[in-house]
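Colleague: sequence and predicted structure below; questions after.
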Amino acid sequence: MQPLRDAELGASTFFASPLPHDVCGSNGLPLTPNSIKILGRFQILKTITHPRLCQYVDISRGKHERLVIVAEHYEKSLKDLLKQGKPVSPEKVLQVAYEVLEGLEFMNNHGMVHRALSPSNVLLDHEGKVKLAKFGLYHMTDHGADVDFPIGYPSYLPPEVIAQGCFYSSDPSIIEAPLPSGPKTDVWSLGVLLFELCVGRQILQNIDISERMKFIITLGCMDDIITVLAEEHGCLDTVKELPENVQALLRKCLTFLPSKRPTPAELLGDSVFENISCQYTPYQSPVRLFAAAPCCSHLQLPEDISELWKDDGENYLAERAIDEVHHLWCLAGGDLEKELTNQEIIQSKPPICTLPKLKDVAGETYYPLLEDEQSSLPQSNSSNELSATVTLPLIIRERDTEYQLTRIVLFDRLLKAYPYKKYQIWKEARVDIPPLLRGLAWAALLGVEGDIQSKYDGIDKDTPIPTDRQIEVDIPRCHQYDELLSSPQGHIKFRRVLKAWVVSHPDLVYWQGLDSLCAPFLYLNFNNEALAYACMSAFIPKYLYNFFLKDNSHVIQEYLTVFSQMIAFHDPELSNHLNEIGFIPDLYAIPWFLTMFTHVFPLHKIFHLWDTLLLGNSSFPFCIGVAILQQLRDRLLANGFNECILLFSDLPEIDIERCVRESINLFCWTPKSATYRQHAQPNKPASDSNSFGKTPSYYSSEYQDLTKTDLSREPLKLSELKAEVSPRISVEDLIDLCELSGPACFKTPVKRARTGKPKILAVDIRSLEDFSRGHIPGSINIPYTSTFGPEGELLQCPATSALAGYRFRVIVILSSIMKNATTFAAHLVKVNFPRVCVLDGGMNKMKSTGLLTVPSPQI
């Protein structure tokens, strides 16, 4: 996006043509409203950036098919030059012609034509340079098919367009629309504009269309259209006095036959511009992220950083991208239709004048420091206020204009330094992610790098495959409440991204739910299919490894079993009730995990949920699932099987912010090896780690499992895993959590409870004799034989005696016999004891560490 600088934000409005209410499409679904179609096509216009084009910013859809468009705007136009009533200098005419052609050529390269050139749509910036406005109207309306008014002004349209007549999509008598206009259409319009500038007044105004047709037919019989126009309007002497190169340009533009008329690209290289073309530097597209050779912005700062914001009168906001400024305006309470209403009449382009000045924002906000060691500068009052804003609920922070400005500027700078500043992006994302940059931030968190566009372009997305039919069925049902995803362009992009993933992963298959997974990435990267595909391709192996195998039953069953153990670990009372009534995760949780909750929640909730999910490892979804159940806890405990089925068939409203907060808490209480799955994604080598350097916390979400050692968890058969109620943890996990002086490779910082005491309690259920020969420091001994009889009958409940005071610890059961340990743990769960787990491998594996202690003999 271009910076705002001296431009304004302008709003224009029009109505899409309505559709009949009682007509359905061939698939039996209601027809897509024309306003939705226009909204979908509009999105690509936001990516078309050129110095000669007014930048499109946003579109909103109102009642009765009304559309309001926001774009870069300037008050001055060619119409102002014509109002002066005198011819424009030949030098200015050539300048305008060359700059208009630059914009037209760039549009043509993107498959578009203007078709609505007029003096009021050729704007002039403060330097007098051309800025073409409304250049996307013809594209977004499908060449005028979706509106009931003609695109273009008859006085400036070429003969071939006038000859086609008008076309209205709502006119049932017209079956086929006229052929779309090509680049040469705009060349004729430019010729009329230039002729008017040369003679100093508008021509062909207020002429009946039939008279216009007669005049055009007359022009077709003439060899010199310029002379005829000059004679018709009494300005022949003025035209004859024009320089030869200007007359030549007018003749080439106003060539009657399109076959002989040049295109904008051909005109730019014409000899008429040989003296002016050298004054212009060819436009270079800005460097984009995720390219073949990513180029980080120059981040060096002057020795005196305060020099960057020395001028108190400097308008720092004007240097920000125009879409950022509009986003902040909306946060500050801007309302497009209200602005139009305040003009007392819906006008075509009233400038938005209520943009907040943000005067209280300190200059240093626009130049954030990225290194902690440089953060010793005194904070402004504004910064102190913002530090308090961080503690407010996320929904309030996302609507705070000043706060969002600081976050947007910071993330923009960090993203331009990606991947060098990847860890800082992750660190800042733990606070929050500004919605405006969420798509790029997610890509960075997922580790997307390299030339993603070339890779995407190299995938065959056109050849029919067996999956096509299922994709076609699923797309019209996927998040279709959203205007963008329900548009025809949204469906096309959906189809292409999904098909690209299926084709590029031949070992996997398309399962229903993949479309829901794709939806958040496509929404956030609507104009960058390659990035949507790259994010999706990075997300699936991290969180859904092998979920899309043709036979994924073993993967799903293991996942659901681990989830059951997580419910028992964190909420044994709820786990016991659900198991008693037979309401197992297989009945409700498969859509949760197969789509990572995108099938369950609307997009705005998914965005907040995934902002945190992407910071966590592959076990974090278990915590989200438990957090959802705990929000429904009272209703689940009070109901039986049938009521629970009905409850989940129409899931009640879930507080996502609370869900995220509780998920993080559950994650911090869960030992990392408790969620071990043998079908999870294999560990990455250190060089492929998702972070730069070691993360600072044991429970850090960027934690990468250590290389498998003799003290790691061992895989279990699925039948054995299902038979155990409580999860197992590894010996290396126990060493870390107990702060034992183990091998250096197992040492990591320890997460403690709020009381300051270690969160873990080791319960050794071996006999007293075995315990005395060697045990873990700090562990307690509750012999299995004192709790259970020879036949497995319960003798006494340890939860009401020895363990009563340890209810808020993670309790690890240790034994030399694994069956005894799992039975003991299952009993604790049965009596609603939380956070119970079993040491994998038991004391036999623990003995090999040499960390057991023997109590000193008492004297």
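Modeller: Happy to help now that I have it. Numbering: from 1, shown residues only.
Colleague: okay, CA-based contacts and neighbour counts for the rest of this
Modeller: Noted.
Colleague: after the biggest helix by length in the chain, which helix or strand is next? Please name it.
Modeller: Determined from DSSP state H, the single longest helix within the chain is helix 90-109. Remark: after helix 90-109, the chain's next helix or strand is strand 122-124, criterion DSSP states H and E.
Colleague: touching, Ser504 and Gly458? I think so.
Modeller: No: under the criterion of C-alpha atoms under 8 Å, Ser504 lies out of contact with Gly458, with a separation of 9.8 Å.
Colleague: these two: which is more packed in?
Modeller: Neighbour count, other C-alpha atoms under 10 Å: between Ser504 and Gly458, Ser504 has more, with 16 against 11.
Colleague: use this one as the comparison:
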Amino acid sequence: MIWRVMQPLRDAELGASTFFASPLPHDVCGSNGLPLTPNSIKILGRFQILKTITHPRLCQYVDITRGKHERLVIVAEHYEKSLKDFLMQGKAVSPEKVLQVAYEVLEGLEFMNKHGMVHRALSPNNVLLDCVGKVKLAKFGLYHMTDHGADVDFPIGYPSYLPPEVIAQGCFYSSNPSIIEAPLPSGPKTDVWSLGVLLFELCAERQILQNIDISERMKFIINLGCMDDIITVLAEEHGCLDTIKELPENVQALLRKCLTFLPSKRPTPAELLGDSVFESISCQYTPYQSPVRLFAAAPRCAHLQLPEDISELCKDDGENYLAERAIDEVYHLWCLAGGDLEKELTNQEIIQSKPPICTLPRFILEDGESFGQGRDRSFLLDDTTVTLSLNQLKNRLKDVAGETYYPLLEDEQSSLPQSYSSNELSATITLPLIIRERDTEYQLTRIVLFDRLLKAYPYKKNQVWKEARVDIPPLLRGLAWAALLGVEGDIRSKYDGIDKDTPIPTDRQIEVDIPRCHQYDELLSSPQGHIKFRRVLKAWVVSHPDLVYWQGLDSLCAPFLYLNFSNEALAYACMSAFIPKYLYNFFLKDNSHVIQEYLTVFSQMIAFHDPELSNHLNEIGFIPDLYAIPWFLTMFTHVFPLHKIFHLWDTLLLGNSSFPFCIGVAILQQLRDRLLANGFNECILLFSDLPEIDIERCVRESINLFCWTPKSATYCQHAQPNKPASDSNSFGKTPSYYSSEYQDLTKTDLSREPLKLSELKAEVSPRISVEDLIDLCELSGPAYFKTPVKRARTGKPKILAVDIRSLEDFSRGHIPGSINIPYSSTFGAEGELLQCPVTSTLAGYRFRVIVILSSIMKNATTFATHLLKVNFPRVCVLDGGMNKMKSTGLLTVPSPQI
């Protein structure tokens, strides 16, 4: 059941190559007034699609890194053996082998052409051979990623193998201001000529046209155009006419068709594949079927086949389990184990540093005399590929048991990942997240486990949630987020069916916002990033006609686009699932009532968890409207860089729509000392340039705040409609503290009632529902809060019900365990304070959630407001009061004292 695009490593190696992009002048800006995008970033953006192109005849691209001075380093699948070895040895190649090489090269070329690409750099050293002698085309993406050579100062391709029409066009360099227009890009037929030259060399048992001057090469090519039989001319020129004449007729016919001088008469790779010259061998090859992706309409097991001999699955390959992992996994682990691309290239003298005095620029005097350096040859293409040694990684993983690579998924007993095989790895889970993400053995364990779980998605959806509570491996974060958001089905067809091209009024605003959105990131700042940004945002706007584009939607899109850069459909699907869950109706044309309700509930959450801070901020007039709207409208993506958002959202996606309130309070608590010490102006300045926030601490404290917050305290009238309990996310029998079960329950008569916005703003403490109170007091059925944090430090239940009715009413029936502090003994007829209940009665209950109960809601809110003023935390009011509680039949009458 294939679901990822990367091939297994198996007998391949990782190879690294490098080149420079063309430098741009520093004092030139684009039409929008912004600095020009460096060519290296343009190349980096175009490269990403190459990682998704997988075919048995193509070397898999893995990664690209950008270094100093526009240097780019490419990592790809690599093999040491190539067709160049045959030519260097001068050995005869059988006609059958020639046809095999031709057919397999054409298979790779045809697949590239379907993706709108041509090789253009076909040569013997770029036609690699795997361990069984099958063709693997290397460097096939160089022409595409460099925009047909426009972004580099060297030609793409080898003159000896380029067709006449390409030689006639000449070269183009983007850094040469004298050349305005680039030559037309090459088409698929270019590679057919290159293949013909390559096959001719195999048949002639030597390399041709290698040492001819380019002008001589041009004359020779022009002369060839006047000939009827180019093959005979080439053979006579290089003294191998007899060898060529002895070839089978189908091989000679193949060479003639490849080396057709006029492009209009030359066949394409697809046409040549179906030609009769391959009639004898085409039956040996089965058409390649692209792997079914994780989110698609077709079953992922549709093409699953078991070998006739089942023992083939159990062959021992020397216990090289790492070779069966995807090539991008191996590279990711290689980097974690200390791999350094530039160091590897420096050791092989591919990268050579120069003393500063040798890098002075060239300058010209008034008399025309020039001084300084000539053209730096290092900026030309070095075709060398350096093999990356995996020995360091293998030594690091030598003590990892084989069972780690094949974890069992049916064990529901352990609360830790089931694949742990040693105490050392089990202890890693207690380390900070940033350390765990850099631990090679730990990441191997997590990647393998998540890989298995995601292959079984949605069947193993609950276990994905369970493991995500531990952490999410960065390599699989994009797919894991999609699983947590419940993305399913044929997302590609839905996305492709959305009109993303017709102009709409929002286009202008999108164009303005994109160049300002997370542009510190190389990927998102690339032209390809801007194009994808525009398409995904426009798709969302078009597909949600009842909603509108608000500034901030671009920031919200950024994490999903970054993680799914080459899969716009998945980025769109994730964003479309995220917004209704956490930002329901935030993007209405008139969203003022939604925003105001949200900010009011946030104010109540601040008062609930930190009344001292709440009192101070209210006193100086620093209300959430002044700073929190960008927080919640973008779910913090506008204020934090992407690497922090990833860790924050790893936890956010496990929670319900109320979790962002807790994140906001946790941020304020990190800034607490500075906020308490400053006035309004200083606070405004503080939030205009938000100080560094410890995200791991923020996440940890957010979870703790969420645990202490009754689920109905964050009720929003304009939140997403409740889901049936059967549809909510669960973790087995015991609901998680993140679980959607806390919020997404069916509304009952005991649920919270909606309030007018003016009434909600008048109350400083949140309300909780009767059903919430029943659960917290454990009056009937199992409680939701079973974890130790749900109890006070003394071990007593965390909740305290304070009944402020008269003693007479209290005696007629009250909640078991509640205490009575009559409102009339605390406040006078005019609402003046008579005595402070904190000093008299509640001083010993600071570690509890205090629920104020009354038959008169005004009295309850007044009592709660007073507790807030004296900095008493975790105070809330029972919605509907004792009148709604009486209908439950759970009130008790105290026994008479003897």
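Modeller: Perfect, I can see it now. Please read these numbers as outputs of a predicted model, since none were measured by experiment.
Colleague: superposed, how do the two chains score by TM?
Modeller: Here the TM-score for the pair of chains, by sequence alignment, normalised by the length of structure 1, is 0.96; 859 aligned residues with a C-alpha RMSD of 4.0 Å.
Colleague: in structure 2, what residues pair with the longest helix of structure 1?
Modeller: Alignment note (sequence alignment): helix 90-109 of structure 1 is matched to residues 95-114 of structure 2.
Colleague: which residues does the matching stretch contact?
Modeller: Contacts of stretch 95-114 of structure 2 with the rest of the structure, by C-alpha atoms under 8 Å, 6 or more residues apart in numbering, involve 55-58, 118-119, 127, 134-137, 188, 191, 195, 199, 202-203, 247-248, 251, 269-270, 272-273, 278, 281-282.
Colleague: quick one: it to structure 1 mean distance?
Modeller: Mean deviation of stretch 95-114 of structure 2 from its aligned counterpart in structure 1 after superposition (mean C-alpha distance after the TM-score superposition for structure 1): 0.3 Å.
Colleague: buried set for that stretch?
Modeller: Going by neighbour count (16 or more other C-alpha atoms under 10 Å), the buried part of stretch 95-114 of structure 2 is 95, 98-113.
Colleague: and if you look at stretch 661-671 of structure 1?
Modeller: The neighbour-count check on stretch 661-671 of structure 1 (16+ other C-alpha under 10 Å) flags Glu662, Ser663, Ile664, Leu666, Phe667, Cys668, Trp669, Thr670, Pro671 as buried.
Colleague: distance to His233 of structure 1 and secondary structure added to these, as CSV?
Modeller: Formatted as CSV, the buried residues of stretch 661-671 of structure 1 follow (distance: C-alpha to C-alpha, whole Å; DSSP: H, G, I helix; E, B strand; the rest coil):
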residue, distance to His233 of structure 1, secondary structure
Glu662, 77, helix
Ser663, 76, helix
Ile664, 76, helix
Leu666, 81, helix
Phe667, 80, helix
Cys668, 82, helix
Trp669, 85, helix
Thr670, 85, coil
Pro671, 87, coil
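Colleague: nearest to Asp304 of structure 1, of those residues?
Modeller: Nearest to Asp304 of structure 1 among the buried residues of stretch 661-671 of structure 1, counting by C-alpha to C-alpha, is Ile664 at 40.7 Å.
Colleague: what sits closest to that closest one if chain neighbours are left out?
Modeller: Cys623 (7.5 Å; C-alpha to C-alpha, 6 or more residues apart in numbering).
Colleague: could you do Ser658 of structure 2 as well?
Modeller: Thr714 is the one closest to Ser658 of structure 2 (C-alpha to C-alpha, 6+ apart), at 6.0 Å.
Colleague: so what's the equivalent of the one you found over in structure 1 up against?
Modeller: Matched to structure 1 by sequence alignment, Thr714 of structure 2 sits across from Thr675. By C-alpha under 8 Å, 6+ apart, the contact list for Thr675 of structure 1 reads Val562, Met566, Ser619, Pro727.
Colleague: quick one: Ile221 of structure 2 and Glu165 touch, right?
Modeller: No: here Ile221 of structure 2 lies out of contact with Glu165, judged by C-alpha under 8 Å, at a distance of 9.6 Å.
Colleague: that concludes my questions; thank you for your assistance.
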